[in-house]
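Asker: sequence unknown, structure follows:
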């Protein structure tokens, strides 16, 4: 039986490239909070398709033994157009 807070440890891939390895939400915010976490990444998008994957890193919770113990989580994504050679893309 699990007796502690479920861990959320996962890898993040953007357009097939690993951008965060073994990302731990709780460590990043310094404990349990509802604080937003912001990470910025640059990616090339073709045909208007942005691919983001959150994969369980094999070190966190793989099951749901109790309410509140879950795997990767994301609440919002913001994507902005970039600029290449002076042209908005």
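Answerer: Okay, I see it. These figures come from a predicted structure and were not determined experimentally.

Asker: going forward, measure contacts between C-alpha atoms and count neighbours the same way
Answerer: Fine.

Asker: count the residues that sit near residue 84.
Answerer: Residues lying near residue 84 (other C-alpha atoms under 10 Å) number 8.

Asker: one more structure, for comparison:
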């Protein structure tokens, strides 16, 4: 519905929250950021975020793709920070 202020679905909120936590902790020297990005990737895979859904609205498809892109960017940045290869 246009103009709806309906809150985002709970799984999407959890993924965005995980991205935020990784971004905050990315400069932390512990391995917490590496652990969180791994968890984020597993959640996204379990939700099939990386697959296009036939018949899905264009807006949701675009949001899904942007979410995938930002997860991949965080994974690459975190792997550079730790000196290892990306998980994706």
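Answerer: Perfect, I can see it now. It should be emphasised that the depicted structure is a prediction, and the values quoted were computed from it without experimental measurement.

Asker: next, the TM-score between them, please.
Answerer: TM-score for the superposed chains, counting by TM-score structural alignment, normalised by the length of the second structure: 0.29, backed by 50 aligned residues with a C-alpha RMSD of 4.5 Å.

Asker: list the contacts of residue 18 of the first structure.
Answerer: Listed by C-alpha atoms under 8 Å, 6 or more residues apart in numbering, the contact set of residue 18 of the first structure reads 11-12.

Asker: and the strand or helix carrying residue 24 of the second structure, which residues are buried?
Answerer: Following DSSP states H and E, one finds residue 24 of the second structure within helix 10-25. Neighbour-count burial for helix 10-25 of the second structure, counted by 16 or more other C-alpha atoms under 10 Å, picks out 12, 15-16, 18-19, 22-23, 25.

Asker: the next helix or strand along the chain from it - contacts with which helices or strands?
Answerer: Using DSSP H and E, the next helix or strand after helix 10-25 of the second structure towards the C-terminus is helix 32-46. Contact partners of helix 32-46 of the second structure among helices and strands, from 3 or more C-alpha pairs under 8 Å, 6 or more residues apart in numbering; DSSP states H and E: helix 10-25, helix 58-82.
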